[in-house]
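# Could you look at this predicted model? Sequence included:
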Amino acid sequence: MAHPYVHAENSAKRFGGKPEDYLAIHEWFDATKAWYPEMTHRSMRHHSEGIYECAALFGETFINSDGKRVYTRYVGEQHVVEDLKFIPTASDWLECMDMQLWMMNRSKRLSEKVIERKHGFPDRMPSSVSPPVENRPQGTVKSF
């Protein structure tokens, strides 16, 4: 959506205080742009688990410059919703990623044999390895 300061201005309008009261939180959410400067950087923190991680890092609540107590989680939720229009889970992001051999931290030779024998794809895991998202029990990890 926007620069962290724009998010901070929106927080000040919503919760009171000044944009500077919220800027560090919004900068934390968007700091992953330095790691990967594409919109998929959001997969690192723009999810429900990231919101709770933010509250653990910045504290459950804080007092803004108007003297009002603000829940850090609410500020995080505002940031994610402004960017994505909803709050996904980390699993929602991960389910959209294709498994690569190097992610399995095993002997490439062994991994290639298993994948080739099972699926005939030596260089990457096919998305057909696990059941479709709608058939998978909620909160489970893809099977390999």
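Here it is on my side, so go on. Given the structure is predicted, the values throughout are model-derived calculations rather than measurements.
# When you work out contacts or count neighbours from here on, use the C-alpha atoms and nothing else.
Fine.
# Next up, identify which helix or strand the residue of the chain most remote from its centre is on.
Relative to the C-alpha centroid of the chain, counting by C-alpha atoms, centre = their mean, Arg117 is the outermost residue, at 33.6 Å. Here Arg117 is covered by helix 108-119, with elements defined by DSSP states H and E.
# hold the first one in mind and look at this next one:
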Amino acid sequence: MAHPWHHALSSAKKFGGLPEDYLAIHQWFDQTKAHQADARHRALLHSSFGIFLCEQVHGVTLTNSAGRTIPIRVIGEQHVQEDMGGTIPTVQDWLAELPLRPWMAVGAQGVRVAQEELPSVHRGTRPKPARAGTGQ
């Protein structure tokens, strides 16, 4: 989806209430667009880690304007799945293709490794879509 408002409309349709009930959560997920204006911004929060972090920031539940209490994690799962083609990637999924560069390990003795010493990564793998109703 292109904008947090569209995610909020989707949440209101799915959980009831008004889009405004959900907008802050969807804006939180997409705040990284301010720093990376393409789909790579999703690498920072569009993951299982981001969903649990959202819960820490916004609380465990949200009570919408219709009086229904919705788990924040479920709203986060909806956002990530809508943007990621039905999947919820892990941090490992995002970082698997990121090459380890010497500058990343400055100050960490014994961590610097030559690129050829790093384990190979299976290219082109993506997580499987979560099954509906499993909370995954």
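Looks like it arrived, so ask away. A quick note: this is a predicted structure, and the numbers were derived from the prediction, not measured.
# Give me the TM-score for this pair.
Scored against TM-score structural alignment, normalised by the length of structure 2, the superposed chains reach a TM-score of 0.81; 120 aligned residues with a C-alpha RMSD of 2.0 Å.
# list the buried ones in the helix holding Arg117 of structure 1?
Ser111, Glu112, Ile115 (16 or more other C-alpha atoms under 10 Å).
# Leaving out sequence neighbours, find the closest residue to the spatially most central residue of structure 2.
Structure 2 has His46 as the residue nearest its centroid, 1.5 Å off, counting by C-alpha atoms, centre = their mean. Nearest non-adjacent residue to His46 of structure 2, counting by C-alpha to C-alpha, 6 or more residues apart in numbering: Val80, 5.4 Å away.
# Pretty sure the one you found sits in a strand.
No - counting by DSSP: H, G, I helix; E, B strand; the rest coil, one finds Val80 of structure 2 to be helix, located in no strand.
# residue in structure 1 matching it?
Taking TM-score structural alignment, Val80 of structure 2 has Val80 as its aligned residue in structure 1.
# Report how many residues lie close to that match.
Counted with other C-alpha atoms under 10 Å, the neighbours of Val80 of structure 1 add up to 24.
# Confirm for me that it is in contact with Ile87.
Yes - contact criterion C-alpha atoms under 8 Å: Val80 of structure 1 and Ile87 qualify, at 6.2 Å.
# Residues that sit against both of the two, list them.
Listed as contacting both Val80 of structure 1 and Ile87 by C-alpha atoms under 8 Å, 6 or more residues apart in numbering are His46, His47.
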